[in-house]
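**Q** this one's sequence-less:
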């Protein structure tokens, strides 16, 4: 975890220099990760960046659906145990809570853009601090109750060294998912708004005369500001949320899905692109000391990503077949 924290710091340092181009302080602002890649590395690299970033955002939507339903189920089970006792058969499925969360997200996904959701950002910040404080407090309470800190650096024992290796690789993928925030560093938005904005912008450029794209309708609800929408926004965003909810119900394996996503996006988005853009901006020549250090750093992180990806794929397949 400490190593990933250092990697995250270095990644954020490199990527923040790409916020403006060609100079990191006086240059023109890059409004998105893809804009930064386009300016520094060219169009082909931009398409690769966009593919990885948007697939990662889509996968993250699936992961959030899973973790939300898991949390809701845990609350329900906790209430049940408090009422019925520790021996009560408090079993609850995930599908109902996933459908509930998906229904809420269909509504929230229709928010036009980042500038219309300041209230949601405030609520998200409060929630982040709240569950972090709750988790920290519960951890302290558990240590006090046990009288000691249990566990060790070796983790839990497993039946074989092979299973232990798979678990280690999945754990690396989980940490890789949790630590880097490069996917939204240049375009801070609660998740999937980047995908929606890209689709809106691309459709407007590709089909400027299409009625579903250019024709907007206005709804005025009591106590709420007027809301403008078009058929593209309603249909695409609804299908997007419905598909992520459906896949979450089909693959409800939280740790394995997180590991897979972390392994998939960690190296390209948190390491490769920031390093390559840094080379271009700072005009770092090949085989210089700084070039060798950063390339070694990049290759090492690539190997970790490959290891985590293989283990996470094995975990998803094993869970699905079990």
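**A** Sure, I can see it. Being a predicted model, the structure only gives us computed values, none of them experimental. Numbering: from 1, shown residues only.

**Q** all contacts plus neighbour counts: C-alpha atoms, from now on.
**A** Noted.

**Q** can you map out the strands along this structure?
**A** 20-21, 28-29, 217-219, 227-229 (DSSP state E).

**Q** what about residue 273, neighbour count?
**A** If you count neighbours by other C-alpha atoms under 10 Å, residue 273 ends up with 24.

**Q** pasting the second one now:
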């Protein structure tokens, strides 16, 4: 299972012995076993993640008309560009050409030059941003468990304030330990557990929202255009929140695909079918989460509908959902940081092959675990990375703003620009032809959307920092 933003350069060993027809593909690499059905499952489990938590808030900013429309637009664009990427999996011919096993290999095959470097910068920058965002989200969920128990014990009107910082430290300590596992494939069980957790908490959120809507009582106030200027927000806040909501939806559509076995239909057709099923299912689930969540909370929808305490009871179910989020993000963090680790370590080993600090490895016997390889460079570098991401998360502990910024920064280059440019190169389209023109218009339109979404998220981060600073100053005399 490879995330679009995670098609990172890796080295593979060619297999030159054994039964090529039985165990290996025609290019000498280990035979792939994925089908369009398993590919669809990987897309669904990989995409439905922490981004779903902010969709009710995003729909609240956009309203009943624009909210679902934006969700559908991102869904269509994601599927459309994924079909282009599927055709580029093999080059130059989409059926018989050489396979490209990473995103950067595809970009190198079709575009080359500086665009390969730009692709790498976009990928690694996105991965770093996501690991910071996951640190924030996990700590918020841990805090929510503590607050939920406090509310249950002392009543809903009690403040029950808790700092995120200790929980970020706990999360970072867990990641420091897990990061020392040298082989990413040893963490496959963690990925499976993370997928189960993501489905669990998203389903609980939808179920609680449906129960709240069906329960009657005071109905939440909603509107066709979302939050109302002069009632809920000021005019400028409405504009900035709208931009940020677009970024949150873009983050939710971080897309994935799988490497499928070579069998009828061709690999690119199987990938397209998997994308159609995966994106359609994900969009249905997102519509359910966003729209039912908005119906439940109205214009006051919290940024995270499982930690914003629109729900208080049953408290044990709220606790379980937030534990699921934390466990999911423990695994998801490793999925996104391991390619960064491997890239830095492989490049360092190539540049300083004789440096014992970088290349040396020592065996240590772990009780019940057998021999475990310890590298001083890996220990220092990976620990430093986790610590730095935790410190940045402590400085910017704002869920919606950070998610919107990551989504805005990664959606256009990785989901739109590179697939379109590679499709144009593959088809050898003439400049200013009809298809070339409208593809360029789509790319530039998505670029502008990403720009305004990024602007909204940056403004949200600044405003959140200012509000946090004002709050600190106001409570300081009473501390």
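**A** That came through, no problem. Because the structure is predicted, anything quoted here is derived from the model rather than measured.

**Q** residue 91 of structure 1 is nearest to which of the strands of structure 1?
**A** Within these, the stretch nearest residue 91 of structure 1 is strand 227-229; the backing value is 41.2 Å (C-alpha to C-alpha).

**Q** next, the mean deviation of that closest one compared to structure 2.
**A** Comparison of strand 227-229 of structure 1 with structure 2 after fitting gives an average deviation of 2.3 Å (mean C-alpha distance after the TM-score superposition for structure 1).

**Q** where does that strand end up in structure 2?
**A** Mapping strand 227-229 of structure 1 onto structure 2 (TM-score structural alignment) gives residues 372-374.

**Q** give me the contact list for that stretch.
**A** 180, 182, 361, 362, 363, 364, 365, 366 (C-alpha atoms under 8 Å, 6 or more residues apart in numbering).

**Q** now the last one. Nearest residue, chain neighbours left out?
**A** The reference is to residue 366 of structure 2. residue 372 (6.5 Å; C-alpha to C-alpha, 6 or more residues apart in numbering).

**Q** check the third one too.
**A** Excluding the flanking residues, the one nearest residue 361 of structure 2 by C-alpha to C-alpha, 6+ apart is residue 375, at 4.6 Å.

**Q** near the one you found, how many other residues are there?
**A** 19.

**Q** residue 346 of structure 2 maps to what in structure 1?
**A** Looks like residue 346 of structure 2 aligns to residue 201 there (TM-score structural alignment).

**Q** surely the residue nearest to residue 361 of structure 2 meets residue 364?
**A** No. Checked against C-alpha atoms under 8 Å, the pair residue 375 of structure 2 and residue 364 is beyond contact range at 10.5 Å.

**Q** mind checking which of the strands of structure 1 is nearest residue 176 of structure 1?
**A** strand 20-21 (26.3 Å).

**Q** what range in structure 2 matches the closest one?
**A** The alignment of strand 20-21 of structure 1 onto structure 2 (TM-score structural alignment) covers residues 90-91.

**Q** tell me roughly how far that stretch lies from structure 1 on average.
**A** Mean deviation for stretch 90-91 of structure 2: 2.6 Å (mean C-alpha distance after the TM-score superposition for structure 1).

**Q** can you give the contact residues for that stretch?
**A** By C-alpha under 8 Å, 6+ apart, stretch 90-91 of structure 2 touches 96, 97, 98, 99, 100, 106, 109, 110.

**Q** need the residue closest to the centroid of structure 1.
**A** Geometric centre of structure 1, nearest residue: residue 60, 4.3 Å, by C-alpha atoms, centre = their mean.

**Q** who are the contact partners of that one?
**A** Neighbouring residues of residue 60 of structure 1 by C-alpha under 8 Å, 6+ apart: 191, 258, 261.

**Q** excluding sequence neighbours, find me the nearest residue to residue 240 of structure 2.
**A** residue 456 (4.7 Å).

**Q** count of neighbours near the counterpart of that neighbour in structure 1?
**A** Superposed on structure 1 with TM-score structural alignment, residue 456 of structure 2 falls opposite residue 311. Neighbours of residue 311 of structure 1 under the rule other C-alpha under 10 Å: 25.

**Q** pretty sure residue 311 of structure 1 sits against residue 174.
**A** No. In this structure residue 311 of structure 1 lies outside contact range of residue 174 using C-alpha under 8 Å: 11.0 Å.

**Q** helices along the stretch 151-300 of structure 1, start to end?
**A** For the stretch 151-300 of structure 1, helices defined by DSSP state H, counting those that start in this stretch occupy the ranges 161-178, 182-185, 193-206, 211-214, 231-250, 254-265, 273-282, 289-321.

**Q** next, the angle from the longest one to helix 161-178.
**A** With axes from the mean of the first three to the mean of the last three C-alpha atoms, to 10 degrees as the criterion, the two stretches helix 289-321 of structure 1 and helix 161-178 enclose an angle of 120 degrees.

**Q** now helix 289-321 of structure 1 on structure 2. Mean distance?
**A** Averaged out, helix 289-321 of structure 1 is 1.2 Å away (mean C-alpha distance after the TM-score superposition for structure 1).

**Q** what about whatever residue of structure 2 lines up with residue 297 of structure 1, neighbour count?
**A** Mapped onto structure 2 by TM-score structural alignment, residue 297 of structure 1 lines up with residue 442. Number of residues near residue 442 of structure 2 (other C-alpha under 10 Å) recorded here: 14.

**Q** how about the one 10 residues further on?
**A** Residue neighbour count, defined by other C-alpha under 10 Å, stands at 19 for residue 452 of structure 2.
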